[in-house]
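>>> Please work out how this folds:
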Amino acid sequence: MSIEVVNITKKYGAQEALKNISFGVKKGEIVGFLGPNGAGKSTMMKILTTYLTPTNGTAKVNSFDIETEKIKVQKSIGYLPEHNPLHLDMYVREYLAYTASIYKSDKSNIETVISQCGLLPEANKKIGALSKGYRQRVGLAAALIGNPDVLILDEPTTGLDPNQLLEIRKLIKEIGKEKTILLSTHIMQEVEAICDRVIIINKGEIVADKKLTELRKAQSQTIEVEFDYRVEEVLLQKLPHVNHVKNIIGFVYEITFNTDTDMRATVFDFAHDNGLKTLQLNQKNKNLESLFIELTNK
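Below you'll find the model as predicted:
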């Protein structure tokens, strides 16, 4: 297990930021760590990087204890904080050489991460002259300079334009082929595009911890159908797995099913058997964003 968190609680005076949190991340997983502002995400990440000490509980990174083996934990982790702390007056290669010296990393790693993060065209420029997207690449390169087994990325795509966002997404997925990644973000599309699994935290507690495939299967399925004639809702409610039927407008109905089986064929057969024509038939499953809102508004 690359990351093991067992019953972590963190208090700031009377305020409980984390409440008995437990989870694990296996080697090679890319896990999205989600939650609204103030949920405890950054606190948990700072505990894993040994910046903060938990009030109660234990955690390990690469089997190293965060309290008794801090240096070994720090060597095992590459960390990109939400506010990327770059030295804007330094050149890219200069800054990465400086970071490598702190980690006592082999200097050959400098050119490796420059290439890996697509920084070759900008390597001889000052960091202050770079775009936001390239500054994020420099931050990722610095996180990778010590060749860590685990990457912790806190809001790595904040402030990027759509093109930069796609580039960083591609880069993170590529890095994830070799590293374990714990990724915090508010952008649900990023999680769906990058992550294998999602942990959702709300008010200091975990409210969901599942693989994305499992979350999608667990979601209710909504089908919007338009017939050429009005149908009594009671007839539609007799379809298998129906949870709710609503007449939207005219001959358009919204039918919610509690199953991951595609029910469009069942609705089409219903129309055929009752002498109706199907004018439109669309599946409207919940996305991760709507599930996130549902879980964090409870």
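>>> use CA for all of it now, contacts and neighbours both
Will do.
>>> Can you show me the strands along the stretch 151-298 of the chain?
180-184, 197-202, 205-211, 221-227, 242-249, 252-257, 278-283 (DSSP state E, counting those that start in this stretch).
>>> Same check on the stretch 1-150 of the chain?
Counting by DSSP E, counting those that start in this stretch, residue ranges of the strands within the stretch 1-150 of the chain are 3-12, 15-25, 30-34, 56-61, 64-65, 77-80, 150-154.
>>> I'd like the ones you listed as a markdown table, with mean neighbour count appended.
Converted to a markdown table, those look like this (neighbours: other Cα atoms under 10 Å):
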| stretch | mean neighbour count |
| --- | --- |
| strand 3-12 | 17 |
| strand 15-25 | 17 |
| strand 30-34 | 25 |
| strand 56-61 | 20 |
| strand 64-65 | 18 |
| strand 77-80 | 24 |
| strand 150-154 | 24 |
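>>> from the strands of the stretch 151-298 of the chain, which stretch is densest packed?
Comparing the strands of the stretch 151-298 of the chain by mean neighbour count (mean count of other Cα atoms under 10 Å), strand 180-184 comes out on top with a mean of 26.
>>> what distance separates it from the centre of its chain?
7 Å (Cα atoms, centre = their mean, to the nearest Å).
>>> Serialize the strands of the stretch 1-150 of the chain to TSV and add fields for distance to Leu165.
Shown next, in TSV, are these (distance: least, Cα to Cα, whole Å):
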stretch	distance to Leu165
strand 3-12	27
strand 15-25	25
strand 30-34	16
strand 56-61	28
strand 64-65	33
strand 77-80	16
strand 150-154	14
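>>> how about these, which one is nearest Glu205?
Minimum separation from Glu205 across the strands of the stretch 1-150 of the chain (Cα to Cα) falls at strand 15-25, 5.7 Å.
>>> Quick check: closest non-adjacent residue to Ala143.
Gly78 (4.2 Å; Cα to Cα, 6 or more residues apart in numbering).
>>> in terms of contact, does the one you found touch Asp154 like I think?
No: Gly78 is not in contact with Asp154 according to Cα atoms under 8 Å; the separation is 11.2 Å.
>>> The structure of the following sequence is requested for comparison with the preceding one:
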Amino acid sequence: MIQVKHLTKRYGDFTAVDDISFKLENGHIYGFLGPNGAGKSTTMNIMTGCLAATSGTVLIDNCDIFEDAQKAKKLLGYLPEIPPLYTEQTPTEYLRFVAEAKGVPAKQIPGEVARVIEETRLTEMANRLIRHLSKGYRQRVGIAQALLGNPHYIILDEPTVGLDPLQIIEIRDLIRELGQRHTVILSSHILSEVQAICESVLIIAHGKLVAFDTPQNLEKTLATANKLTLTADCGEAALQQILDSVPNVATRETKPDGTATLTVNGDLTAAARALFFAFAKANVALLQLTPQKADLENIFIELTEDDPQPETPNQNAVKQEEVAPDESGV
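This next block holds a predicted model:
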């Protein structure tokens, strides 16, 4: 388990990470999202011990990343956005070097390097110079170095950035496989990728954690989850008259061509049923009735727009761990 408690990072008067807390359970794939400058890469760098915090605590299986860094870091594998590759080495040479730097026992290094090469499907490229590899294979080398030592937690910062669509699919499949054996924290700007892979999503904006839940639960809490669009075989006046008879329609926007966008109170299915029968009673054909599904893109935009964030995030959208303030700092 990874526990982040009241984590804060300041650069002079600028607060990059603002008192965030969360808990990551073992055996899941987590998505970590935020606009550029929101603080997510800073948070990931602090979690991996690459950057000091101003205050707060990060516990990796109860090992403090600041107080017991060597032990905590053995539990982590990290792929930064720009993989730290030595391009004049082959993947095999580079991975041996990283294994030594990570403190893998000398007798175990050949087997460990062979294991991660196989896991990341680098076998055919293992003895080519890294500078001759495609961007996709370089990312695989970066992921392979994160897997050395068989850490419990794999943290991947933008692992598919700059890849072509086929390479993205290949890396996505690899991450799914890793999620069967490790806890994975994935940062990405490709929202469809996060929605396809991750079981839970953390969203950070303005340095604050504004959401932590499954995509499905987030859909239920946002405004777009209570919207319907419809098209009826009638004019705007008749459409307005029929909608007047339907309970629980909170707001509506109608057009002369018989289309409308509605916000409804209560259960969406019950509202759709009421609309269907209202149009049937009026003997007007209801040509289309569609709920507006709140996909991860809608969720991201709604939670990270530039409007000022509340001091306390919406508790229906945020699942922060309740922790006592850290008195000691770092």
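>>> that older thread, any idea how far the residue nearest to Ala143 of structure 1 lies from Cys117 of structure 1?
Going from Gly78 of structure 1 to Cys117 of structure 1 by Cα to Cα, to the nearest Å gives 14 Å.
>>> can you check Leu171 of structure 1 too?
Counting by Cα to Cα, the gap from Leu171 of structure 1 to Cys117 of structure 1 is 7 Å.
>>> higher neighbour count, these two?
Cys117 (24 against 16; other Cα atoms under 10 Å).
>>> What's the more buried one aligned with over in structure 2?
In structure 2, the residue paired with Cys117 of structure 1 is Thr120, using TM-score structural alignment.
>>> Could you check how far that match is from Ala144 of structure 2?
Counting by Cα to Cα - Thr120 of structure 2 and Ala144 of structure 2 are separated by 6 Å.
>>> What of Asp267 of structure 2?
From Asp267 of structure 2 across to Ala144 of structure 2, the span is 47 Å (Cα to Cα).
>>> neighbour-wise, which of these two wins?
Set Asp267 of structure 2 next to Ala144 and count neighbours by other Cα under 10 Å: Ala144 wins out with 24 against 10.
>>> which residues touch the equivalent of the more buried one over in structure 1?
Using TM-score structural alignment, the partner of Ala144 of structure 2 in structure 1 is Ala141. Neighbour list for Ala141 of structure 1: Leu96, Val113, Ile114, Gln116, Cys117 [criterion: Cα atoms under 8 Å, 6 or more residues apart in numbering].
>>> Can you tell me which of those residues is closest to Pro54 of structure 1?
Nearest to Pro54 of structure 1 among the contacts of Ala141 of structure 1, with distances taken as Cα to Cα, is Leu96, at 31.1 Å.
>>> And for that closest one, the neighbour number?
The burial count for Leu96 of structure 1: 26, using other Cα under 10 Å.
>>> ditto for the one 3 residues further on
Residues near Thr99 of structure 1, counting by other Cα under 10 Å, number 18.
>>> Which residue is the nearest non-sequential neighbour of it?
That would be Ala142: by Cα to Cα, 6+ apart, it lies 6.4 Å from Thr99 of structure 1.
>>> Equivalent analysis for Val5 of structure 1, please.
Leaving aside its chain neighbours, Val5 of structure 1 sits nearest to Ala59 (4.4 Å; criterion: Cα to Cα, 6+ apart).
>>> Which parts of structure 2 are helices?
40-47, 69-73, 91-101, 109-119, 135-147, 165-178, 191-197, 215-221, 236-244, 268-281, 296-304 (DSSP state H).
>>> tell me the residue furthest from the middle of structure 2?
Going by Cα atoms, centre = their mean, the residue of structure 2 most distant from its centre is Asn283, 46.9 Å out.
>>> Please give me every residue in contact with the aligned residue in structure 1 for that residue.
Alignment note: Asn283 of structure 2 maps to Gly275 in structure 1; criterion TM-score structural alignment. If a contact means Cα under 8 Å, 6+ apart, then Gly275 of structure 1 has no contacts.
>>> again, but for Glu112 of structure 2
By Cα under 8 Å, 6+ apart, the contact list for Glu112 of structure 2 reads Leu148, Gly149.
>>> Equivalent analysis for Thr58 of structure 1, please.
Residues near Thr58 of structure 1 by Cα under 8 Å, 6+ apart: Val5, Val6, Asn7, Ile8, Asp65, Ile66.
>>> for these, which one is nearest Gly176 of structure 1?
Val5 (20.6 Å).
>>> tell me the contacts of the counterpart of the closest one in structure 2?
Aligned by TM-score structural alignment, Val5 of structure 1 pairs with Val4 of structure 2. Val4 of structure 2 is in contact with Ile20, Ser21, Phe22, Lys23, Met47, Gly56, Thr57, Val58, Leu59, counting by Cα under 8 Å, 6+ apart.
>>> now Arg137 of structure 1
Arg137 of structure 1 sits next to Cys117, Gly118, Leu119, Ile168 when contact means Cα under 8 Å, 6+ apart.
>>> how many neighbours does the last one have?
When counting by other Cα under 10 Å, one arrives at 21 neighbours for Ile168 of structure 1.
>>> Residue in structure 2 paired with it?
So, by TM-score structural alignment, Ile168 of structure 1 is matched to Ile171.
>>> so how far is Ala280 of structure 2 from the residue nearest to that match when sequence neighbours are not counted?
Spatial nearest neighbour of Ile171 of structure 2, excluding adjacent residues (Cα to Cα, 6+ apart): Thr160 at 6.9 Å. Separation of Thr160 of structure 2 from Ala280 of structure 2 (Cα to Cα): 50 Å.
>>> ok, those two, which is more surrounded?
Set side by side, Thr160 of structure 2 and Ala280 show more neighbours around Thr160, with 25 against 12, by other Cα under 10 Å.
>>> Need the counterpart of the more buried one in structure 1.
Using TM-score structural alignment, Thr160 of structure 2 sits opposite Thr157 in structure 1.
>>> okay, stretch 197-209 of structure 1 sits on what stretch of structure 2?
The aligned range for stretch 197-209 of structure 1 in structure 2 is 200-212, by TM-score structural alignment.
>>> that older thread, which two of the contacts of Ala141 of structure 1 have the greatest separation?
Leu96 and Gln116 (13.1 Å).
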